[in-house]
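> What shape does this take:
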Amino acid sequence: MSDKPSRTVSDRLQAIDWTDDAIAFRHVHSRALLMREYLRRAALWAQAYGAEEAWPFFDIAEYVDADTTTPPEVAEELEQLLKDLAPASLRTTCRAAVRWSALREVHRDLPANLPDPYEPLLLMHERGGGYYLEEYLDLNGVMIPLRDMESNASSAPFVTLAPTTLDALDAEGEATYFAKISDGYPRHSPRGIVRRRVEDDGRTHDEAFTRNLRWEPTEYLRLYDLGHNEIDHVRITEIEAAVFIESLTEKLTGAS
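Alright, predicted model coming up:
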């Protein structure tokens, strides 16, 4: 068994600045979505392999194939990193993500309907470090409820994990998203999307995601409120907005 997959994941963890809270604050929206997606995926794997009591922060490889191990040299280097990190559940899942990469190399028969459990969590760490687990999950800038395993397993999937998409969801303040709809442009395939973003100081910004692949100021919502727009809109979720952003990016850049 090659140590390359495990080394790749370990190197990603080693490259993270676990002490820079400013990065986490810049990525509060995407980090929350990524954590929720990890919780969903971990719940699906827990249900599939009888690991419900171990959910949410656990070593899934232990339940799939307990004989799979992390290459010793990689494991030793990883422990040097983890000795200063908290909480314990973070150390558990970092070890688990590295071990999982080793398991995937030797197991080509993993259930195709179950997505990679640790990739959302790795991306979340790369966008601002760790978390704290108390009554809520504290992601250094945003807190989200843990909820129970069943509700996480049935939550809407967030599968648009491209960095450009994640970056487009991060902005100061709270954002409400809308899809512009009309005949031939339903909610799942709208003419475009806009958002109203309210900063902490109360300032409001209306923005449209344009063919320039960035958010730009728009008068659409203000004009609509004044009765000057014929194109209708409907409120959508961040996940739906992410799907549109990634689809438009792929269409205009040819990336997939």
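> okay, CA-based contacts and neighbour counts for the rest of this
Will do.
> Which residue lies nearest the spatial centre of the protein?
Nearest to the mean C-alpha position of the chain, counting by Cα atoms, centre = their mean, stands residue 34 at 1.9 Å.
> Pull up the gap between that one and residue 79, please.
Noted for residue 34: a distance of 25 Å to residue 79, by Cα to Cα, to the nearest Å.
> To compare against the first, here's the next sequence to fold:
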Amino acid sequence: MSASRMLERLRAVDWDMRWDLAFERCGSRQVLMWEYLRRAAVWAKACGAEGAWPFYDVTAYLDPGFELPPAQAAGLEELQRTVVWGELRKTCAGAVRLAGLGERTPEVVAGLPDLYEPLVLFYERGGSFSRDCSGVFIDLVGVMCRPGKLAGYLGSRPVDVLDDTVLDALEGEGRITYRQDEHGAGPLFRSRVQGEDLRVDEVLGPDLRWEPVDLPAGAAGLAAVDHLEAARRIGRMA
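Down below sits the predicted model:
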């Protein structure tokens, strides 16, 4: 993706946070943040930026002398004035500058995952994130995320498919638990708990739409899977 196109996407983000969208898209935003943290760990390890992880401008480590063309640099500076948090500004700069560096020197980004794409998708699906008062947790709006340590992400299986169809399938009202056959075969199920008494059981169809289903009491014969494994399974069906 070109630096100009990346700049356009970031300019279109509602940085004031659409609380309705953020809550509605809590499931996908949680997965997108995790996948960004994983990719950021891979890049940090590859270019000696471990101390800057997780939110950083990687181009400073790849090519310290790199500069955007004047028009793009001015556009990025204007964008950064509209963004409140320093970590957001760093990642916006990183996304635009890495796109520009990749245009000029494609071999620099070869062999590594698209670093900022999950985070840009996160921004597009509900705006920014913030830190809690302790600075330890990331507030994604609707869910808190503790990044943990960089080493914990290295070697983790990626969530490769991040198109809108897959991300939309991760959304739903209520507290969601995903389930599959104990042996990992068969379809993917989920239960959505709304309020104290209402539980809605669903199965994911081949068109990646959730359909009502009657699960046995206690979901006998099914094992719970986390949201990351659910995202991987949905991606394989896409």
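> Overlay them and tell me the TM-score.
For this chain pair, the superposition-based TM-score is 0.90 by TM-score structural alignment, normalised by the length of structure 2; 234 aligned residues with a Cα RMSD of 2.0 Å.
> now the residue nearest to the centre of structure 1, nearest residue through space, not along the chain?
residue 120 (5.1 Å; Cα to Cα, 6 or more residues apart in numbering).
> Sketch out the strands for structure 2, chain order is fine.
130-131, 138-139, 144-145, 175-181, 189-194, 198-204, 210-212, 222-225 (DSSP state E).
> and the residue nearest to the centre of structure 1, what pairs with it in structure 2?
When structure 2 is aligned by TM-score structural alignment, residue 34 of structure 1 is paired with residue 32.
> Let me know whether its match touches residue 122 as I believe.
Yes. The pair residue 32 of structure 2 and residue 122 qualifies as a contact (Cα atoms under 8 Å) at a distance of 5.8 Å.
> Go through structure 1 and flag its longest helix.
Counting residues, the longest helix found in structure 1 (DSSP state H) is helix 28-48.
> measure the aligned partner of residue 195 of structure 1 in structure 2 to residue 170 of structure 2 for me?
Aligned counterpart of residue 195 of structure 1 in structure 2: residue 190 (TM-score structural alignment). Residue 190 of structure 2 sits at a distance of 10 Å from residue 170 of structure 2 (criterion: Cα to Cα).
> Next: residue 59 of structure 2.
Counting by Cα to Cα, the gap from residue 59 of structure 2 to residue 170 of structure 2 is 32 Å.
> Tell me who's in contact with the residue nearest to the match of residue 195 of structure 1 when sequence neighbours are not counted.
Among residues not flanking residue 190 of structure 2 along the chain, residue 178 sits closest, at 4.2 Å (Cα to Cα, 6+ apart). Contact partners of residue 178 of structure 2, counting by Cα atoms under 8 Å, 6 or more residues apart in numbering, are 188-191, 224-227, 230.
> Please pick the buried ones from those.
188-191, 225, 227, 230 (16 or more other Cα atoms under 10 Å).
> Reformat those residues as JSON lines; add distance to residue 12 of structure 2.
Shown next, in JSON lines, are those (distance: Cα to Cα, whole Å):
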{"residue": "188", "distance to residue 12 of structure 2": "34"}
{"residue": "189", "distance to residue 12 of structure 2": "35"}
{"residue": "190", "distance to residue 12 of structure 2": "33"}
{"residue": "191", "distance to residue 12 of structure 2": "34"}
{"residue": "225", "distance to residue 12 of structure 2": "35"}
{"residue": "227", "distance to residue 12 of structure 2": "28"}
{"residue": "230", "distance to residue 12 of structure 2": "29"}
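> Out of the residues you listed, which is nearest to residue 200 of structure 2?
residue 191 (5.5 Å; Cα to Cα).
> Now which residue in structure 1 aligns to residue 60 of structure 2?
Under TM-score structural alignment, residue 60 of structure 2 pairs with residue 62 in structure 1.
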